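# here is a sequence together with a model predicted from it:
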Amino acid sequence: MSAPRISVLLPIYEVEDYIEDCLDSLLSQTCTDFEIIAVDDSSPDRSGEIAARLLAQQDRIPWKLIRNTDNKGLAETRKIAASEARGDYVLCVDSDDHVHRDLIRTVLREADQHDADVVIFAAEHVSPDGAVNARIDSGDCIITGVQAVQKLMGLELQAFCWNKLVRRSIFVAADHPCGLIYEDICVTVQTLASAKIVRLIPDSLYSYMFRESAISRRFNPRVVDLFVIIDRVEKRTAFLPIPDYKRLLFRLRYIFGYRTIAFHTAMTAPSYELARPILYSVSKKLRVKHLIGMYADGRPKLSVAMTMLKIHPWIFYCFVRRFNHH
């Protein structure tokens, strides 16, 4: 049997309520030129069993289910899936999300027409009731990989792995930062930097499920991993011929990174005592020039909020909690 063109990488962990919908959306694709490489990351629930049963009940799409003997985390699990993949391209799918029935057909057509190394598509944040909370736009153009990195650093493109078709050789060669959260940023920067042709399409082909119980909605002290991630991004991008590089790095580090750490912590921490060490870690790194830079970048409200953080984290914490409550 000839190898499929696309390998869908499907890490599985604690998704027994959602894995069926995810697999249904993959198994009902209008194009069948793909395989599913699922990896049960030692899930404590029945997620792996459900996936095995659903995959075994059909013979339309080739598949493989791998079981990790211990929990390895998302980055390592994707690496394991990619090492078993046979396709020219890989496509990351989170197992609590679902995809449009024309996803495979559309991205494969675009990749072939433009000999693209990466195809980026639009997506939607969807509530369990089906309501669309937000749209992740991608644009409609053909650019180089360096230009795509430039857009990502300028916060014009999102760094998620799941809205990108990537040539397998590029994905496998990337360094996947195991043991860190926000690993998608590092992986995406590397894959885009290695790409010659990146095709951006406006089609909304992926539904990212937005749940109050999701890990991104809970307090997580590991949010400070973003400090390390952005340092790694700087090392990976410093040599690229990106115009206005310093301004874009500032935007990624402070307007995205520091803001994410501070606001996520203040909004989700059960108490100020838990939030305080993280907020202090951001406050200590902030300088007056950074606050001025935020204002100069057209973000006066952020500049004011982060000034509160610099004055005292407790002031910032109270302000964010009050604002978020309303």
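The structure has been received and is ready for your questions. From a predicted model like this one, the values you see are computed outputs, not experimental measurements. Numbering: from 1, shown residues only.
# okay, CA-based contacts and neighbour counts for the rest of this
OK.
# in this structure, which spans are helices?
19-27, 47-56, 74-84, 103-114, 145-153, 168-173, 183-194, 225-237, 245-250, 259-268, 272-285, 288-296, 300-311, 313-325 (DSSP state H).
# for I201, find the nearest of those.
Set against I201 and scored by C-alpha to C-alpha, the helices of the chain come closest in helix 103-114, at 8.3 Å.
# need the residues that contact that closest one.
5-6, 29-34, 116-119, 165, 197, 199, 205-206 (C-alpha atoms under 8 Å, 6 or more residues apart in numbering).
# put this beside the first:
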Amino acid sequence: MPRFSVIVPVFKVQGFLRECLDSVLGQSYTDLEVIAVDDRSPDGCPAILDGYAERDARVRVLHLPENVGLGRARNAGLAEASGDYVLFLDSDDRYTPGLLEAVDARLTLGDEPDILVFDHVRTHWWGRGGRSEAADLLAAAGTDVVNVRESPQYLRLFLVAWNKAYRRDFFLEHGLRYAPGLYEDAPVTYRSMVLADRIVCLERIGVEYRQRRQGAITRTPGRRHFDIFPQYDGLFAFLEGRPELAWARPPLFERALDHMLFVLAREDRVRPADRPDFYREIRAFHARHLPEGFVPPEGWRGTEMRLLAAAPYASYAAARGLRELRRVIGGGGRKVTREVSRRAHRAWYAACSRRPLDPDLAVYSAFSHQGVLGDPAAIHAKARELAPRLRGVWVVREDAVAGLPPGTDFVTPGSRRFHEVMARATYWVNNVNWPGTLAKRPGSVHIQTHRGTPLKYMGADLLAKPGARYGVDVPKMLWRADRWDYSLVASRRAELAWERAYPCHFTSVRTGSPRNDVLVTAGPEATEAARARLGVPAGNTVVLYAPTRRDYRKGGHVDRIDLARFARDLGDGCTLVVRLHPSLAQGVARGMGLAELHRRGVLVDATDVPRAEDVLLAADALVTDYSSLMFDYALLDRPLVVHADDWGAFTASRGAYLDLMAEAPGHVTRFYGELAELFASGAWRDGESARRRRRFRERFCEFDDGLAAERVVRTLMLGEPMPGRAAGTGRVPAPAGPRSLPVAR
């Protein structure tokens, strides 16, 4: 019989499961068994578990025939446990090294108590948190044995299953089992604590409690949070049947109300529309179970508990609002001004939002309101062709209005009509995030087109790259991305990258990139027209140089090659065209002398050409470092060269979603001499270049076949079946996740 049975319920955690199991099986204390309960997980978890069981005899796997939920999965594991002590571990968390050895030593010192409680640390998706609120209580216990009748403050220890080791005989003797539904930890934890004669504490962090951005049921708004009431009703039904535990009713009543009020205040649990009902349920619980002589605690929480006895929800909400207003006023005049402005903005937008959505209104924006550009422009054009009834309105900055195509319907950010349009539009199309002040209305459809396939880290992945995320509020960025319904992707590789970078509530749609339709379908005449617009002499070979920014250099730019020398080395009959990254367009071009080189005819500066597609069409070859333009240009099936003289520094500072050195779309050069020789010898367009380009397109351009914009319009705006071969057939699934989100604070 092992010393410890560690029960791990498993459901849809394939990205975290190995780390969890390794943290248990890698413990220095080895006298244990792991009972992993596959709760009918639909992902790769069952195979992962079976693999561990084959390699380690300490692992046993239970494959449940149906999904039963966390509580009953724990019960199933408990029935198979044979250890002296039982521990529960959630499958996306992990043990700290040496935990079980420390637990064994403390249990021995405490003469085999009923329960041992240890500490934890929250590991948030954006970084590790600090010490827990339980740390002081655990430290105060020292090596003493406690019970909660004499020390009721220990009922404030974190209310979960996985921070304790239970003596198995004690657990079974008292018939402790987890109920179905949310908040299943509450009745078991409190029943066990009041029943236990001997409790010991271990002042040691034992669990890294992973705070995932997605996947945690307790952080998903909905009516399921009303499960808290039957859970606590069950606890008090148990107490009413045990007169000898009458002493426990007042402290547990306070803990129950505290828990319910905590849930009520959380926007990620109880939706605003459900709060009056939730509050009424708390009041009903209060009336059912109020112990004689109960005295609420001091402070705001005690005030809330007193309100429950007599006040309706409107009075409670007013009291909370007044408390919040006092907090804001205490922050000083500037904070008050911001708060007043924010509330006025929300009130006006809310007023506009009371009108119904316009089913024929679509709003578009690109590159932070810079004009009719990119994927949104391609979708807008196709919508005008296929569905003229759809009215498209563009959000454009005042300084970009002059460059709009004639007849464009537009609004400027912050204007009165801007708010009216945003409140009424059914379709929102953008290649960046919308401002956080705009709430997503139920029934609206947000389409995120992105700006190409990502090569360098984006979104949440920037958390591991402090230099690259400098000045970027990643949590707020992802909060805004929670409004997306659909994310357009050009390949399965891009799909995985975007879903990793933005762990949000959207559905990926394999449409291809709408702006690249022109690259797939364009003929020779489109290339000649693009060259004419750039002023390239007829018959010249065009080499496009498109570098990206460097996060490890101040200003984002560093000269990688001597442009005048490169233009000269290309020789007669060649034209060098240069296009900088959009973020480098202001000031850097002058610093590089591009304007002067352009004026002298040494090269063509195409940095300010609005449509990147026009520049790509003009080129016979693309030389880039790590620009995502390579994914677009590959569609033209023309030679690419990757000039990667600082790949190590770039990946260390920013990170990349592929090993470009192994999966490059063409030849790779490491220093200028190699680059010049590649063009001088003609190897830039040899058979090896073509083979690499073909493999690259197969991996990263699989859904780009010239029908991307049509797919978006027909499937996401008109509700028709998916056209074309690249993305399959059938209808696009409904978007995932909550559909109504509040404005940013």
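Alright, I've got the coordinates. In this text, all values refer to a predicted model and were calculated from it rather than measured experimentally.
# drop the TM-score for these two in here.
After superposition, the two chains reach a TM-score (TM-score structural alignment, normalised by the length of the first structure) of 0.82; 313 aligned residues with a C-alpha RMSD of 3.4 Å.
# hmm, back to that, may I see the ChimeraX selection of the buried members of the contacts of helix 103-114 of the first structure?
The buried residues among the contacts of helix 103-114 of the first structure can be selected in ChimeraX (16 or more other C-alpha atoms under 10 Å) with this line:
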select :5,6,29,31,32,33,34,116,117,118,119,165,197,199,205,206
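# could you find the closest non-adjacent residue to H290 of the first structure?
In space, and not counting its chain neighbours, H290 of the first structure is closest to Y254: 7.5 Å by C-alpha to C-alpha, 6 or more residues apart in numbering.
# circling back to that earlier point, now the helices of the first structure as a markdown table including mean neighbour count and distance to A159 of the first structure?
Converted to a markdown table, those look like this (neighbours: other C-alpha atoms under 10 Å; distance: least, C-alpha to C-alpha, whole Å):
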| stretch | mean neighbour count | distance to A159 of the first structure |
| --- | --- | --- |
| helix 19-27 | 20 | 21 |
| helix 47-56 | 18 | 27 |
| helix 74-84 | 20 | 14 |
| helix 103-114 | 17 | 18 |
| helix 145-153 | 22 | 7 |
| helix 168-173 | 19 | 14 |
| helix 183-194 | 22 | 5 |
| helix 225-237 | 16 | 12 |
| helix 245-250 | 17 | 14 |
| helix 259-268 | 21 | 14 |
| helix 272-285 | 17 | 22 |
| helix 288-296 | 15 | 21 |
| helix 300-311 | 18 | 21 |
| helix 313-325 | 16 | 25 |
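# report the buried residues of stretch 85-102 of the second structure.
Of all the residues in stretch 85-102 of the second structure, those buried under the rule 16+ other C-alpha under 10 Å are 85-97, 99-100, 102.
# what about the strands in the stretch 551-700 of the second structure?
Taking DSSP state E, counting those that start in this stretch, the strands of the stretch 551-700 of the second structure run over residues 574-578, 604-605, 621-624, 640-643, 667-669.
# return the most buried member of those.
Ranked by average neighbour count under the criterion mean count of other C-alpha atoms under 10 Å, these are headed by strand 640-643 at a mean of 24.
# so it aligns onto which residues of the first structure?
Counting by TM-score structural alignment, strand 640-643 of the second structure pairs with no residue of the first structure.
# what's that strand packed up against?
strand 621-624, strand 667-669 (3 or more C-alpha pairs under 8 Å, 6 or more residues apart in numbering; DSSP states H and E).
# could those strands go into a markdown table alongside distance to V577 of the second structure?
Formatted as a markdown table, these follow (distance: least, C-alpha to C-alpha, whole Å):
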| stretch | distance to V577 of the second structure |
| --- | --- |
| strand 621-624 | 9 |
| strand 667-669 | 19 |
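# P187 of the second structure: which of those strands is closest?
strand 621-624 (61.0 Å).
# quick one on the thing from earlier: got the helices of the first structure as JSON lines, with distance to L65 of the first structure columns?
Below are the helices of the first structure laid out as JSON lines (distance: least, C-alpha to C-alpha, whole Å):
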{"stretch": "helix 19-27", "distance to L65 of the first structure": "13"}
{"stretch": "helix 47-56", "distance to L65 of the first structure": "7"}
{"stretch": "helix 74-84", "distance to L65 of the first structure": "9"}
{"stretch": "helix 103-114", "distance to L65 of the first structure": "20"}
{"stretch": "helix 145-153", "distance to L65 of the first structure": "32"}
{"stretch": "helix 168-173", "distance to L65 of the first structure": "19"}
{"stretch": "helix 183-194", "distance to L65 of the first structure": "23"}
{"stretch": "helix 225-237", "distance to L65 of the first structure": "30"}
{"stretch": "helix 245-250", "distance to L65 of the first structure": "40"}
{"stretch": "helix 259-268", "distance to L65 of the first structure": "35"}
{"stretch": "helix 272-285", "distance to L65 of the first structure": "39"}
{"stretch": "helix 288-296", "distance to L65 of the first structure": "47"}
{"stretch": "helix 300-311", "distance to L65 of the first structure": "45"}
{"stretch": "helix 313-325", "distance to L65 of the first structure": "42"}
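# understood, closing this out.
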